[in-house]
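Colleague: this is the structure alone, sequence omitted:
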């Protein structure tokens, strides 16, 4: 396959040239995983920034205010990237020098992750989002060179940056009951953020009093994060990209045509039935 300008294929998966060169992806696979590592795993545009905010505030629950002043890129580094700048040191190399416990973000599919993850078994928080909303949000993120029709077709084929939504979600859904895995749904977190902050804290073995729980929930709300530059940083891919957009589920209802929705159902529903994934397809306004 030939990639569009600015992109390349690595092990059959499409990636950006600048932040995700083959050398950085190679380095990410060689990361020495530690037992006390915590991985935040998602397919792109599935609430990653939101989950990074929550877990980092829980981790430092005794000093929330100062923690929230540190950029998320420092609190929960992005495993597979090479940050822009002169030195161009892969984040995986930076992680090697970090003290434990390390909190690490990744969008990589299972076969591109560090193999140690599956033997050392660190904690993994996996957040999944309705693929129809992911489709829209990823398109609006402008991380592609295509028209809407081209992008739509490529998304259904899994030929977008970071690959197939199915391949990303499927492994962790199958392992959702493992002791070291907490599988979460974006839509459920929207409906009960406070309850999910408590669930995540319990998973991380962090005890929160009621006041701290309330404060972490407040600082992890969409409206507060949107106003915090350290929680709503701009991604250095290209002009116009934003890490936080509308936040509410169900955006596909006003964006997909009837024919496009039918195409999504045909491509996704059968596969999801095979996976037996109990996915909430409701929107926030369905109450």
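Modeller: Arrived safely, thanks for sending. Keep in mind that what you see is a predicted model, and the values were worked out from it rather than measured. Residues are numbered from 1 along each chain as shown.

Colleague: from here on, contacts and neighbour counts on C-alpha atoms
Modeller: Will do.

Colleague: any idea how far residue 167 is from the closest residue to residue 16 other than its chain neighbours?
Modeller: Ranked by C-alpha to C-alpha, 6 or more residues apart in numbering and with sequence neighbours excluded, the top spatial neighbour of residue 16 is residue 7, at 4.5 Å. Distance check for residue 7 against residue 167: by C-alpha to C-alpha, to the nearest Å, it reads 20 Å.

Colleague: of the two, which one has the most company?
Modeller: residue 7 (20 against 16; other C-alpha atoms under 10 Å).

Colleague: that one and residue 150, how far apart?
Modeller: Taking C-alpha to C-alpha, one finds residue 7 at 15 Å from residue 150.

Colleague: ok but residue 25 is inside a strand, no?
Modeller: No. Assignment of residue 25 by DSSP: H, G, I helix; E, B strand; the rest coil gives helix, placing it outside any strand.

Colleague: burial measure for it, as a count.
Modeller: When counting by other C-alpha under 10 Å, one arrives at 23 neighbours for residue 25.

Colleague: check residue 135 too.
Modeller: By other C-alpha under 10 Å, 22 other residues sit near residue 135.

Colleague: hmm, residue 155 and it touching each other?
Modeller: Yes. Contact status for residue 135 versus residue 155: in contact at 7.0 Å, counting by C-alpha atoms under 8 Å.

Colleague: quick one: the helices in this structure?
Modeller: Read by DSSP state H, the chain holds these helices, from start to end of the chain: 22-29, 48-59, 64-67, 72-75, 91-96, 117-120, 131-140, 148-157, 165-174, 186-191, 193-203, 210-219, 222-226, 258-275.

Colleague: mind listing what's buried in the first one?
Modeller: What that stands for is helix 22-29. Residues 22, 24, 25, 26, 27, 28, 29 are the ones in helix 22-29 that count as buried (16 or more other C-alpha atoms under 10 Å).

Colleague: comparison target, given below:
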């Protein structure tokens, strides 16, 4: 069940399990002003996973041996994570994740959205995004 809230909602925001995606993302983006937060994007990980793992290591002030980094890269590959029940949500209770409708991890192809929505739908999404994300510097890459 997904509960969305907005300014007209009769349910106080602090009483719901989920909020609008825009509110969630903007809230965490704004927190970067006061807290050290590292933002990573799927497309960047698809482009160069090792570089992105190294960003995490640098952010955490850690240094790993090359063998450890190689094991991390292996286990973080999309194919490995898709088969791992601890990362593909197969272990999640059915009331949280409906596995029969669509698997949590689909294809792992950056930019595949172009095969599923029309140009007109993309234009509507972009207009909605620009309106709701106005005032932020947050930009999401959509392809590699």
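Modeller: That came through, no problem. This one's a predicted model, so the numbers in the text were calculated from it and none came from an experiment.

Colleague: and the TM-score between them?
Modeller: Put the two chains on top of each other and the TM-score (TM-score structural alignment, normalised by the length of the second structure) is 0.74; 132 aligned residues with a C-alpha RMSD of 2.7 Å.

Colleague: just to revisit the earlier point, can you redo the helices of the first structure as JSON lines with distance to residue 237 of the first structure?
Modeller: Compiled in JSON lines, the helices of the first structure are given as follows (distance: least, C-alpha to C-alpha, whole Å):
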{"stretch": "helix 22-29", "distance to residue 237 of the first structure": "16"}
{"stretch": "helix 48-59", "distance to residue 237 of the first structure": "16"}
{"stretch": "helix 64-67", "distance to residue 237 of the first structure": "26"}
{"stretch": "helix 72-75", "distance to residue 237 of the first structure": "14"}
{"stretch": "helix 91-96", "distance to residue 237 of the first structure": "16"}
{"stretch": "helix 117-120", "distance to residue 237 of the first structure": "28"}
{"stretch": "helix 131-140", "distance to residue 237 of the first structure": "13"}
{"stretch": "helix 148-157", "distance to residue 237 of the first structure": "18"}
{"stretch": "helix 165-174", "distance to residue 237 of the first structure": "21"}
{"stretch": "helix 186-191", "distance to residue 237 of the first structure": "24"}
{"stretch": "helix 193-203", "distance to residue 237 of the first structure": "30"}
{"stretch": "helix 210-219", "distance to residue 237 of the first structure": "26"}
{"stretch": "helix 222-226", "distance to residue 237 of the first structure": "19"}
{"stretch": "helix 258-275", "distance to residue 237 of the first structure": "27"}
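
Colleague: buried deepest among the ones you listed, which one?
Modeller: Greatest average neighbour count among the helices of the first structure goes to helix 48-59 (a mean of 23), per mean count of other C-alpha atoms under 10 Å.

Colleague: rewinding a little: tell me which of the helices of the first structure approaches residue 239 of the first structure most closely.
Modeller: helix 131-140 (12.0 Å; C-alpha to C-alpha).

Colleague: and the angle from the closest one to helix 258-275?
Modeller: Taking axes from the mean of the first three to the mean of the last three C-alpha atoms, to 10 degrees, one finds that helix 131-140 of the first structure is oriented at 120 degrees with respect to helix 258-275.

Colleague: in the second structure, point out the residues matching helix 131-140 of the first structure.
Modeller: Counterpart in the second structure of helix 131-140 of the first structure, with TM-score structural alignment as the criterion, is absent.

Colleague: next one: stretch 209-216 of the first structure
Modeller: The counterpart of stretch 209-216 of the first structure in the second structure, using TM-score structural alignment, spans residues 65-72.

Colleague: do you know how far residue 230 of the first structure is from residue 53 of the first structure?
Modeller: 9 Å.

Colleague: who touches both of the two?
Modeller: When contacts are counted by C-alpha atoms under 8 Å, 6 or more residues apart in numbering, the set common to residue 230 of the first structure and residue 53 consists of residue 72.

Colleague: what's the neighbour count on the residue lying closest to residue 140 of the second structure once chain neighbours are set aside?
Modeller: Distances taken as C-alpha to C-alpha, 6+ apart put residue 41 closest to residue 140 of the second structure, at 7.5 Å, once the chain neighbours are dropped. In terms of burial, residue 41 of the second structure registers 12 neighbours under the definition other C-alpha under 10 Å.

Colleague: residue 41 of the second structure contacts residue 142, doesn't it?
Modeller: No. The pair formed by residue 41 of the second structure and residue 142 falls short of the contact definition of C-alpha under 8 Å, at 9.5 Å.

Colleague: for the equivalent of the residue nearest to residue 140 of the second structure over in the first structure, what are its contacts?
Modeller: Residue 41 of the second structure maps onto residue 185 in the first structure, with residues paired by TM-score structural alignment. Each residue near residue 185 of the first structure by C-alpha under 8 Å, 6+ apart is listed here: 127, 128, 129, 279, 280.

Colleague: ok, now how distant is residue 180 of the first structure from residue 117 of the first structure?
Modeller: For residue 180 of the first structure, the distance to residue 117 of the first structure equals 10 Å [C-alpha to C-alpha].

Colleague: actually residue 254 of the first structure, not the one I wrote
Modeller: Taking C-alpha to C-alpha as the measure, residue 254 of the first structure falls 39 Å from residue 117 of the first structure.

Colleague: repeat that for residue 219 of the first structure.
Modeller: Distance from residue 219 of the first structure to residue 117 of the first structure, by C-alpha to C-alpha: 30 Å.

Colleague: same thing with residue 211 of the first structure?
Modeller: 34 Å.

Colleague: again with residue 257 of the first structure
Modeller: With distances defined as C-alpha to C-alpha, the gap from residue 257 of the first structure to residue 117 of the first structure amounts to 40 Å.
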